[in-house]
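Engineer: All I have is the shape, not the residue letters:
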């Protein structure tokens, strides 16, 4: 399939890199309204045709698939246009600025009969795939509660860009700083919720004032609680200050509990005291050590198979997306989950506005 990337910023290189490994895909073109951006991208990826007009790229390059790596407020218009021009679409997160926009994209996919998906790559990390197996096998029992944490390093390149430029596209999102990462947080949770949910959320700013009104108005810490009509609850933290920078999920089940660390790629069952009294406190640390050891061996094996790089999870997702197109397989990210994530983000944004 002939593939074009729209938007030649930093994340576009991640898409291009993983497309090189997908046998069903061939990256043939890239587009950006800024000529210098697409020029530099084509220099990094030789053989890619350069365009500054999206519609012209789709027509002239006879594209089958479009990857959108543009700012989120452009996703609805571009995705719908690509679908109507006969392309399948893979969208960088956030999928859309709000649930209304998300619904428009999904409806356009339904009407045109084309596939659309979103880069919820962390749901395809090895710990997440292991969790999916446990859930399918019923090992955890019914889900009672989930806890998730995600760090946002404002001292990194991306954080510095957001905090130094009041015109950065992140400031145009309804949820500002949090909106850019909430898809990753909530995509891990939505499978355990139905559409009947309530949200509570608070945002606060811990960093010192900069003197810029637009930047100082933006919180850098988020706490939220979800309650589903099915009785499941979840709490989440997005933090710019907690160290080490976290990327974790804890799943409490009626039979067992597991902890996932996406950065370290570990999935470990919670400690359980099965022996009585003082003796019972001796063994759990050793059991946990052996479980982490098993994770370490698995990660070493993945390293030996060249499956340990940062975007390995995106590779797994893209392989499933392209298989869905050619083999008429199931969508790797169900559309109802994409829409539910968007609705949850809308609810968090509203909760933050009410408290403000």
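Structural biologist: Thanks, I have it. What you see is a predicted model; the values in this text were computed from it and never measured.
Engineer: all contacts plus neighbour counts: C-alpha atoms, from now on.
Structural biologist: Will do.
Engineer: all helices for the stretch 101-250 of the chain, in order.
Structural biologist: Secondary structure of the stretch 101-250 of the chain (DSSP state H, counting those that start in this stretch): helices located at 126-137, 157-164, 176-187, 213-216.
Engineer: how many neighbours does the nearest residue in space to residue 261 that is not next to it in sequence have?
Structural biologist: Nearest non-adjacent residue to residue 261, counting by C-alpha to C-alpha, 6 or more residues apart in numbering: residue 248, 4.5 Å away. Using other C-alpha atoms under 10 Å, residue 248 is surrounded by 22 other residues.
Engineer: thought residue 248 was touching residue 128?
Structural biologist: No. In this structure, residue 248 is not within contact of residue 128 by C-alpha atoms under 8 Å, at 10.6 Å.
Engineer: mind checking which of the helices of the stretch 101-250 of the chain is nearest residue 37?
Structural biologist: helix 157-164 (16.6 Å; C-alpha to C-alpha).
Engineer: Give me the buried stretch members for that closest one, please.
Structural biologist: Buried residues in helix 157-164, counted by 16 or more other C-alpha atoms under 10 Å: 162-163.
Engineer: In contact with residue 129, which residues?
Structural biologist: Residue 129 makes contact with residue 123, according to C-alpha atoms under 8 Å, 6 or more residues apart in numbering.
Engineer: and residue 346, how far is that from residue 75?
Structural biologist: 16 Å (C-alpha to C-alpha, to the nearest Å).
Engineer: Which of those two has more residues huddled nearby?
Structural biologist: Between residue 346 and residue 75, counted using other C-alpha under 10 Å, the more crowded position is residue 75 (23 against 19).
Engineer: doesn't residue 96 make contact with that one?
Structural biologist: Yes. The pair residue 75 / residue 96 is scored as a contact, 6.0 Å apart, by C-alpha under 8 Å.
Engineer: Would you mind finding the most buried of the helices of the stretch 101-250 of the chain?
Structural biologist: helix 176-187 (a mean of 21; mean count of other C-alpha atoms under 10 Å).
Engineer: what's that helix packed up against?
Structural biologist: strand 143-151, helix 335-355 (3 or more C-alpha pairs under 8 Å, 6 or more residues apart in numbering; DSSP states H and E).
Engineer: export the ones you listed to a markdown table and tack on distance to residue 21?
Structural biologist: Shown next, in a markdown table, are the helices and strands packed on helix 176-187 (distance: least, C-alpha to C-alpha, whole Å):
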| stretch | distance to residue 21 |
| --- | --- |
| strand 143-151 | 28 |
| helix 335-355 | 25 |
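Engineer: so which of these gets nearest residue 83?
Structural biologist: Nearest to residue 83, of those and by C-alpha to C-alpha, is helix 335-355 at 15.3 Å.
Engineer: The structure to be compared is supplied as follows:
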């Protein structure tokens, strides 16, 4: 499988590091508007060719898969060109700035008979997968509610989101910097509660900030469950909390680490349930602390583990004709939710 990558920013390094270890995958070229960046990335990851023109890359290298890791505003034209060429596309979030553009991209992918995969990496983190496996087995019961709370200090000194001398590309999006993270929240909501029926949002700037919004809250309703989606640039320390509630069990995970704790009903006196769950939680937290330490020491992808898992699944699917890890329907549903979330943005 011949792969090419357009865009050489930070997330591109994760894509290339993962692809380097996948069987039957050859990265044939990288591309960036900056020749120096493209050449540097090609040298770092032993890629034979580099380009500054994506059209030339497509015509000369004829890749089977194109990874698009550029700023969001360029996703649509680059993805459309790759799809029209007949390549499978893996695009970083958000797939496009407008929902209509996402619809156009998915339609083109279906017309050409190729894959169009948006990066929903936190859906594939180990903790998320374990919770979903418990749900699928029936052990978790029916999902009643899920909470996804992303705490990220994008206001810190040196943050690309708050640099007054070089405005971040996301600042042109309806929800400004927070919009860059909505796909993470929306994709988690979708896999737990399905298609949404309604949304209520609150966008605010709780403290003095160079950004138009630094806080976001949304209540999302599905057919049988609800989701609370939150982003905070002011809450410390950084964390990505996922809490799922079911008719038989509850789960809490920090997707920036390896923590996953479960609370359930146990046999015996009801009064002993809190004690048994707390003892189990203490054991799970100790195990998670050790696993997170190993993350730091063994060169693992860390909090990008979900991206690596998603890419491995994508290439297995493309090589062997298996089900794609992120379907066209999922891409459409997640972006429809994102569109409805930003539709309620009001000027601060």
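Structural biologist: Everything's here; your move. Bear in mind that the values here come from a model prediction, so they are computed numbers and not experimental data.
Engineer: Overlap of the contact sets of residue 248 and residue 128 of the first structure?
Structural biologist: 260, 262.
Engineer: out of the helices and strands packed on helix 176-187 of the first structure, which comes closest to residue 88 of the first structure?
Structural biologist: Judging those by C-alpha to C-alpha, what sits closest to residue 88 of the first structure is helix 335-355, at 14.2 Å.
Engineer: Quick one: list the elements packing against that closest one.
Structural biologist: Packed next to helix 335-355 of the first structure, using 3+ C-alpha pairs under 8 Å, 6+ apart, are helix 99-112, helix 176-187, strand 197-204.
Engineer: want to try a markdown table for the ones you listed, with distance to residue 222 of the first structure as columns?
Structural biologist: Below are these laid out as a markdown table (distance: least, C-alpha to C-alpha, whole Å):
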| stretch | distance to residue 222 of the first structure |
| --- | --- |
| helix 99-112 | 20 |
| helix 176-187 | 7 |
| strand 197-204 | 5 |
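Engineer: Out of the ones you listed, which gets nearest to residue 15 of the first structure?
Structural biologist: Nearest of these (C-alpha to C-alpha): helix 176-187, 16.8 Å.
Engineer: Which part of the second structure matches stretch 235-248 of the first structure?
Structural biologist: On the second structure, the counterpart of stretch 235-248 of the first structure by TM-score structural alignment is residues 228-241.
Engineer: Assign a three-state SS to the residue nearest to residue 183 of the first structure when sequence neighbours are not counted, would you?
Structural biologist: Nearest residue to residue 183 of the first structure, sequence neighbours excluded (C-alpha to C-alpha, 6+ apart): residue 94, at 6.0 Å. Put simply, residue 94 of the first structure is coil when judged by DSSP: H, G, I helix; E, B strand; the rest coil.
Engineer: Run a quick check on residue 94 of the first structure versus residue 72, I expect a contact.
Structural biologist: Yes. Residue 94 of the first structure lies in contact with residue 72 (C-alpha under 8 Å); the separation is 6.0 Å.
Engineer: Compare these two (neighbour count), which wins?
Structural biologist: Regarding residue 94 of the first structure and residue 72, a neighbour count based on other C-alpha under 10 Å identifies residue 94 as having more, with 26 against 22.
Engineer: What distance do you get for the more buried one to residue 313 of the first structure?
Structural biologist: 17 Å.
Engineer: what's the nearest residue to residue 191 of the second structure if we skip its chain neighbours?
Structural biologist: Residue 191 of the second structure sits nearest to residue 123 (C-alpha to C-alpha, 6+ apart), 7.6 Å away.
Engineer: do you know how far residue 292 of the first structure is from residue 125 of the first structure?
Structural biologist: From residue 292 of the first structure to residue 125 of the first structure the distance is 17 Å (C-alpha to C-alpha).
Engineer: among the helices and strands packed on helix 335-355 of the first structure, which is nearest residue 26 of the first structure?
Structural biologist: Closest to residue 26 of the first structure of these, according to C-alpha to C-alpha: helix 99-112, at 22.0 Å.
Engineer: which strands and helices sit next to that closest one?
Structural biologist: Counting by 3+ C-alpha pairs under 8 Å, 6+ apart, helix 99-112 of the first structure packs on helix 75-84, helix 335-355.
Engineer: run the last query once more with 6 Å
Structural biologist: helix 75-84 (3 or more C-alpha pairs under 6 Å, 6 or more residues apart in numbering; DSSP states H and E).
Engineer: any idea of the angle the helix it packs on forms with helix 99-112?
Structural biologist: 0 degrees (axes from the mean of the first three to the mean of the last three C-alpha atoms, to 10 degrees).
Engineer: State the next helix or strand along the chain beyond helix 75-84 of the first structure.
Structural biologist: Beyond helix 75-84 of the first structure in the direction of the C-terminus, DSSP states H and E gives the next helix or strand as strand 88-91.
Engineer: what's next to that next one, contact-wise?
Structural biologist: 65-68, 114-118 (C-alpha atoms under 6 Å, 6 or more residues apart in numbering).
Engineer: Likewise for stretch 10-24 of the first structure?
Structural biologist: 69, 315.
Engineer: again, 8 Å this time
Structural biologist: 1, 5, 25-27, 41, 45, 67, 69, 311, 314-315, 318-319, 322-323.
Engineer: Tell me the one of those nearest residue 58 of the first structure?
Structural biologist: Closest to residue 58 of the first structure, out of all of those and judged by C-alpha to C-alpha, is residue 5, at 10.1 Å.
Engineer: The one helix or strand that closest one maps to vs the second structure - mean distance after superposition?
Structural biologist: Element membership of residue 5 of the first structure [criterion: DSSP H and E] is strand 2-6. Superposed on the second structure, strand 2-6 of the first structure shows a mean distance to its aligned partners of 1.0 Å (mean C-alpha distance after the TM-score superposition for the first structure).
Engineer: Show where the helix or strand just after that strand falls in the second structure, residue numbers please.
Structural biologist: Under the assignment DSSP H and E, the closest C-terminal helix or strand after strand 2-6 of the first structure is helix 10-19. The counterpart of helix 10-19 of the first structure in the second structure, using TM-score structural alignment, spans residues 10-19.
Engineer: That stretch: which residues count as buried?
Structural biologist: Buried residues in stretch 10-19 of the second structure, counted by 16+ other C-alpha under 10 Å: 12-16, 18-19.
Engineer: Just give me the mean distance for stretch 290-297 of the first structure relative to the second structure.
Structural biologist: Stretch 290-297 of the first structure sits 4.2 Å off on average (mean C-alpha distance after the TM-score superposition for the first structure).
Engineer: residues touching the equivalent of residue 149 of the second structure over in the first structure, list them.
Structural biologist: Aligning on TM-score structural alignment places residue 149 of the second structure opposite residue 149 in the first structure. Contact partners of residue 149 of the first structure, counting by C-alpha under 8 Å, 6+ apart, are 185, 236-239, 246-249.
Engineer: All set, thanks.
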